[in-house]
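Asker: Okay, structure incoming, though there's no sequence with it:
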């Protein structure tokens, strides 16, 4: 078997050809690359003669190929919930596949209408904020079997807490985390009450680029390859950190109203802690990849966060001027 395609990306025309193989009758009229193609897949948007738009994804290495297969299994289950209205948004369920000569296969799905969420534009109230809260809550209400059946990770609360502790220990071993910040994290990880939660289905990599919006509602959620059964706080962290505070309040209100029997008094606390630990994962990403620029960036943000938490009257880490790690890079090491 030949190796995966490697660092040279497949051309848009090659991807369009794969789409025509994957979807019988697809007559490709135009093809273009997306605005944010990513690094694990070659991606193109194919427009057919009827002006329908299709997305083709081809893995560029074996790990991405394996991840795609697990995601495909999950998406088949999620699509059923989207079809019956359990999920109030669309998911990119593949409608066809094309085998690749080097191994693995490319997947094609219909493009979901909408644009990437702009967190800065969120306004409190019953509109998009409420839709976001309900959408995330709907994911967390799914039966965990949809993840288990796809062979994706399943954690109980204790195992997940141990996972986060291992990350903090590894970050501490670099000697680059400010001692007061490190103590802050260790105290929260040792607080057993904080980690009493019921694991749920989580997307695991929610960012503004993953969430599509249109007409004031969430129209779709993309990139489910990091889904697992884990801490629901992780899916809320990015919004609580990045959204305006009053908008975040509206999101959480809608989220809690949509959840059934939600008894988790420390959900917000863990979500904010997850935002802080994202900086540790950004540091580890730089160390593991040998990227000194990333390491320097992470160290600067950790120092800023340390200063922010020590000078904030409430001791709360996040605010409009608090540092946030680049989520796309962090997620690959989450």
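Answerer: Arrived safely, thanks for sending. Worth saying up front: this structure is predicted, and the values here are computed from it rather than measured. Numbers count the residues shown, from 1 in each chain.
Asker: rest of the way, CA atoms for contacts and neighbours
Answerer: OK.
Asker: Distance of residue 69 relative to residue 211?
Answerer: 22 Å (Cα to Cα, to the nearest Å).
Asker: what about versus this one:
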């Protein structure tokens, strides 16, 4: 999608943009993101769907944003435009903690293991996970019990195994993890689902906002907690869990091992997404992730 198309799309939604202000962010699988300024100087974020199916979840995301905006100590998007073709909201303060440069190289705008960032993240997670499930019951997001979380994982693994060639050792690992009770929490909470630095906005190392709530659901709290284990230092993981518990969050004995298994099972979610959007490049990438030479 070129600049002229973006301008025309925005204009069709009564949003006049400065052509020189457009900046493209290509990190997301679901949406192409464009940062822009309108003709009176206000900043905007435009989310343009890469596939029609991703907009099927957008109505639920919009309702979740209304709920979390009342509870969190940081800002979340305030959608002013929401159609099948475009989502747009006023620019929030801060920059993404992680971005991609034009050549695809990661650009870090924050030290995700710093005490300040970790403490902010822990505070946000304790408040997010404390939101009663009843407040999002009518939003349309998935709401699962602990048993249903595991049943869903089992069904997803089976489907991926039917559609792809999966490394035998990986498949055995995933199934043993799902079956082993000691890994799993006995409670579910409202989660963001992809709370990594690219979805946190930061200023001077502090978190100012949380974006991209497409994957929000009531489910496994480790879906949010595992990200620090994936990208942070061991000390930062321990600090996050300590501050999370101090703030009222609930953990369980094998949470660290469980997070490691969640990380190892990430190709399952990627493969399901590739099947959903039926993208040949994503399907090829998923096939490689599911059958690596050295799992």
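Answerer: In hand now; what should we look at? This one's a predicted model, so the numbers in the text were calculated from it and none came from an experiment.
Asker: So for residue 69 and residue 211 of the first structure, which sits in the more crowded spot?
Answerer: A direct count of neighbours by other Cα atoms under 10 Å for residue 69 of the first structure and residue 211 places residue 211 higher, at 21 against 17.
Asker: Counterpart of the more buried one over in the second structure?
Answerer: Structural alignment (TM-score structural alignment) places residue 211 of the first structure against residue 200 in the second structure.
Asker: and its match, what does it touch?
Answerer: Residues counted as contacts of residue 200 of the second structure (Cα atoms under 8 Å, 6 or more residues apart in numbering) are 95, 96, 97, 207, 208, 209, 210, 211.
Asker: so which strand or helix has the corresponding residue of the second structure for residue 170 of the first structure?
Answerer: Using TM-score structural alignment, the equivalent of residue 170 of the first structure in the second structure is residue 159. Per DSSP states H and E: residue 159 of the second structure is located in helix 146-163.
Asker: Could I get the buried residue list for that helix?
Answerer: 146, 149, 150, 153, 154, 156, 157, 160, 161 (16 or more other Cα atoms under 10 Å).
Asker: Mean distance of it to its aligned residues in the first structure, please.
Answerer: In the superposition against the first structure, helix 146-163 of the second structure averages 2.0 Å from its aligned positions (mean Cα distance after the TM-score superposition for the first structure).
Asker: What helices and strands are in contact with that helix?
Answerer: Applying 3 or more Cα pairs under 8 Å, 6 or more residues apart in numbering; DSSP states H and E, we find helix 146-163 of the second structure packed against helix 168-179, helix 266-277.
Asker: Out of those helices, which one sits most buried?
Answerer: Neighbour counts (mean count of other Cα atoms under 10 Å) averaged over each of these peak at helix 266-277, with a mean of 18.
Asker: coming back round to it: in strands, which of the contacts of residue 200 of the second structure appear?
Answerer: Members of the contacts of residue 200 of the second structure lying in strands (criterion: DSSP state E): 95, 96, 207, 208, 209, 210.
Asker: Apart from its neighbours in sequence, what residue is nearest residue 172 of the first structure?
Answerer: residue 182 (7.1 Å; Cα to Cα, 6 or more residues apart in numbering).
Asker: For residue 279 of the first structure, see how far away the one you found is.
Answerer: Going from residue 182 of the first structure to residue 279 of the first structure by Cα to Cα gives 12 Å.
Asker: Enumerate every residue touching the residue sitting nearest the centre point of the first structure.
Answerer: Nearest residue to the geometric centre of the first structure (Cα atoms, centre = their mean): residue 205, 1.2 Å. Contacts for residue 205 of the first structure (Cα under 8 Å, 6+ apart) come out as 223, 224, 226, 227, 235, 328, 331.
Asker: Looking at those residues, which is nearest residue 275 of the first structure?
Answerer: Residue 275 of the first structure has its nearest neighbour among these in residue 235, at 10.4 Å by Cα to Cα.
Asker: quick one, what contacts that closest one?
Answerer: Neighbours of residue 235 of the first structure in contact, by Cα under 8 Å, 6+ apart: 136, 202, 203, 204, 205, 206, 271.
Asker: one more time with 7 Å, if that's ok
Answerer: The neighbourhood of residue 235 of the first structure, defined by Cα atoms under 7 Å, 6 or more residues apart in numbering, consists of 202, 203, 204, 206.
Asker: Residue 280 of the first structure too?
Answerer: Shown in contact with residue 280 of the first structure (Cα under 7 Å, 6+ apart): residue 171.
Asker: Please tell me how far the aligned partner of it in the second structure sits from residue 175 of the second structure.
Answerer: Aligned by TM-score structural alignment, residue 280 of the first structure pairs with residue 268 of the second structure. From residue 268 of the second structure across to residue 175 of the second structure, the span is 12 Å (Cα to Cα).
Asker: is it true that residue 223 of the second structure touches residue 190?
Answerer: No: Residue 223 of the second structure lies out of contact with residue 190 (Cα atoms under 7 Å); the separation is 10.1 Å.
Asker: Mind checking which of those two has more residues around it?
Answerer: Counting neighbours by other Cα under 10 Å for residue 223 of the second structure and for residue 190 shows that residue 190 has the greater number, 28 against 20.
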